[in-house]
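# I would like the atomic coordinates for the input below:
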Amino acid sequence: MADRTQYLLELVHRSLKPYIANPKTRAVMITGSVAEGRCDEFSDCDVMLYYDELPTTAELDQARQQNRGAELVEILGDRQMGAFGETFRLNGVECQFAHTAIAQWEAEMSTVLEKFQVQPGIMKMLHGTLIGIPLHGEALIQRWKDNIANYPEQLAQAVIEHHLKFFPLWGVQDKLSRRDATLWYYQILVESAQNILGVLSGLNRLYFSTFQFKRMGKFIQQMDIAPPNLAVRLEGLFYQEPSVAALQLEALVQDTVVLVERHMPQIDTSAAKRQVGWRQRPWHIPEV
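Modelled structure (predicted):
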């Protein structure tokens, strides 16, 4: 992986030269698998570029032309909103360049870090900034990193309360088994697993987003507060018979609630606790 990471880093450095030459460019960093050193032959390059004023379409076209062989794939987003994405392929590698106005990015950061709103997209970008490697404007990026690393207590509580919601799959398993509800069953399973991770991310002061969530095992390894064997137990939910998986999910939810009560007792866990142990009972037509 080291050779692939080094190759992609060098590719990014070369492709960035015409962008950094633009005086509007204040800061640039690479994030994602390249920044973490976890590349393979399918990895792309996630690059964040920050400006006082966004570059024009003509300036972007010129930058791509200077990267000979760059093949534009798509432009995503609306520059009027202060940010947009540019995707192109270079030497067969997909490069995803996100262009963002500094004022827009700092306002987005404040919605999470100061207003304590749980915004999945922004949470993902906060994590990306923490792991990112600065390539230009290091002082500005370091200032953001320092701010993000100071995970507010109020945010932790907001994240936990946002995810502390579980549909009691274990209580309706008999009903689901009769209703051809395979898709719904797996939807509940996925959402429940994501909410467990979300609650634990708040307890451990980690930035978590369900969007394109990958490398679960590595994420869980960062947790000091977690149920035992969490990664194995979460993975196992998707390989067990539904009746077994439902009971294992119930146990995981119970373990998670206990951890919330132990480490953040100010949070109301009563709704989640009521679900644990609950079973829907069938009704019967009264005998005449």
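# contacts, neighbours, all on C-alpha from now
Will do.
# Let's verify the residue nearest the centre of the chain: helix, strand, or coil?
With distances taken as C-alpha atoms, centre = their mean, residue 209 lies nearest the centre of the chain, 2.7 Å away. Secondary structure state of residue 209, per DSSP: H, G, I helix; E, B strand; the rest coil, is coil.
# I have a second one here; can you model it like the first so I can compare?
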Amino acid sequence: MNIHTQWRLKLAHNLSKPLSRFPGVRAIVAAGSAARNYADGYSDLELIFYWDKEPADQLKNDISTLLNADHRYPEAHFAYHSALVIDGFPVDIWHKTTSVEEESIASVIDNCSTDLDASNIVDTMRFCIPLYGSEFIQPWKERIESYPPELTERFFKEYLPHFHLRHIYFESKRDNPIAFYNMLSNIHCSLFIILLALNKSHFPTYKWIYKRLGELPLKPENIEIRLRNMYKAKPQIAVEQLCDLLAETLTLIETHHPDFDTSSARQELMQPMPKTFDPE
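Predicted coordinates:
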């Protein structure tokens, strides 16, 4: 556990002690970068309250008053009650109902939804650290340990078509770096989703793409440095490097999911570099 995480989790435990006494709160957890041990010097602290029903604004005000917290946004802002500052340090307190959390978990685990917001909720639940009400949180944690095979295949079907490189080939030839790097980033993000599904890992947001990739056992060799180097290489070289990385990912899928058809994605990667069309 790094020092940034340790400091934030100590603060989380200290804050949760008086907060657990509010009527109606079922559980309080530390979430976000601190719970995942991804925190750095720029990270805030994220706490999630679970309630049977949505707490009134006055109750949320009572919580911020107890913490002697300032608000980071004006009262009309949607995050007014959530985005706080305590002794100069940003603390986000999110209020969620148990029914909404149940629905999100069910959509992913039972219905195999590929919605990334729901996937992030499940990932948050997997890594969250209970500060109060651990007996309430534990059944959710146990439930999400099972990653449905159908969910992996749904992510493959949805994101493998993004391995289409025809347009980024063209942009690598044109003098439009904004379009090129936008396409490159989008394909990197789709590759990340594919690798998460391959490793039965839920979505932690793109903010932590490199940290999560470092934890995945099934991935192309040296993937982090190879992804980073594509932003330093000349565009045409970057596309060649990207093609190699995607091809290695398809090989991993074919090795670990031999019944899944990757022929279409493989064929796309084997397409020759498009030629220019000039008048004679």
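# Show the contacting residues for residue 64 of structure 1.
When contacts are counted by C-alpha atoms under 8 Å, 6 or more residues apart in numbering, residue 64 of structure 1 touches 18, 70.
# What helix or strand is the residue nearest to residue 66 of structure 1 when sequence neighbours are not counted located in?
Of all residues not flanking residue 66 of structure 1 in the chain, residue 18 sits nearest, at 6.7 Å (C-alpha to C-alpha, 6 or more residues apart in numbering). In this structure, residue 18 of structure 1 sits in helix 2-20 according to DSSP states H and E.
# buried set for that helix?
Buried residues in helix 2-20 of structure 1, counted by 16 or more other C-alpha atoms under 10 Å: 4-5, 8-9, 11-12, 15-16, 18-20.
# Can you name every helix or strand that that helix contacts?
helix 32-36, helix 57-66 (3 or more C-alpha pairs under 8 Å, 6 or more residues apart in numbering; DSSP states H and E).
# For the last one, give me the average deviation versus structure 2.
In this overlay with structure 2, the average offset of helix 57-66 of structure 1 from its partner residues is 1.0 Å by mean C-alpha distance after the TM-score superposition for structure 1.
# now that helix: which residue numbers in structure 2?
Using TM-score structural alignment, helix 57-66 of structure 1 corresponds to residues 57-66 of structure 2.
# Could you tell me which residues within the matching stretch count as buried?
Of the residues in stretch 57-66 of structure 2, those buried (16+ other C-alpha under 10 Å) are 60, 63-64.
# cool, and stretch 231-250 of structure 2?
Using 16+ other C-alpha under 10 Å as the test for burial, stretch 231-250 of structure 2 gives 235-236, 238-239, 241-243, 245-247, 249-250.
# now swap in stretch 208-221 of structure 2 and tell me
For stretch 208-221 of structure 2, the neighbour count (16+ other C-alpha under 10 Å) marks 209, 212-213, 219-220 as buried.
# again, but for stretch 44-59 of structure 1
Residues of stretch 44-59 of structure 1 classed as buried: 44-51, 53-55 (neighbour count, 16+ other C-alpha under 10 Å).
# Could you find the counterpart of residue 280 of structure 1 in structure 2?
Residue pairing (TM-score structural alignment): residue 280 of structure 1 is matched to residue 274 of structure 2.
# and its match, that one's in a helix?
No: per three-state DSSP, residue 274 of structure 2 lies outside any helix segment and is coil.
# ok, it touching residue 170?
Yes: at 7.2 Å, residue 274 of structure 2 counts as touching residue 170 under the criterion of C-alpha atoms under 8 Å.
# So if I had to pick from these two, which one is more boxed in?
The neighbour count for residue 274 of structure 2 versus residue 170, taken as other C-alpha atoms under 10 Å, is higher for residue 170 (15 against 11).
# Quick check: that one touching residue 239?
No: assessed by C-alpha under 8 Å, residue 170 of structure 2 is found out of contact with residue 239, at 10.2 Å.
# can you give me the helices in structure 1?
For structure 1, helices defined by DSSP state H occupy the ranges 2-20, 32-36, 57-66, 102-113, 120-131, 138-149, 153-163, 173-176, 182-203, 216-221, 230-236, 242-263, 270-275.
# State which strand of structure 2 is the longest.
Criterion DSSP state E: the longest strand present in structure 2 is strand 89-97.
# Just want the angle from that one to helix 3-19.
Here strand 89-97 of structure 2 runs at an angle of 60 degrees relative to helix 3-19 (axes from the mean of the first three to the mean of the last three C-alpha atoms, to 10 degrees).
# Next, format the helices and strands packed on helix 2-20 of structure 1 as TSV and append distance to residue 144 of structure 1.
What follows is those, written out as TSV (distance: least, C-alpha to C-alpha, whole Å):
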stretch	distance to residue 144 of structure 1
helix 32-36	17
helix 57-66	25
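# Compute the distance between the match of residue 280 of structure 1 and residue 178 of structure 2, please.
20 Å (C-alpha to C-alpha, to the nearest Å).
# What of residue 244 of structure 2?
23 Å.
# and what of residue 118 of structure 2?
Distance from residue 118 of structure 2 to residue 178 of structure 2, by C-alpha to C-alpha: 30 Å.
# From the neighbour counts alone, determine which of the two ranks first.
Higher neighbour count among residue 118 of structure 2 and residue 178: residue 118, with 21 against 10, using other C-alpha under 10 Å.
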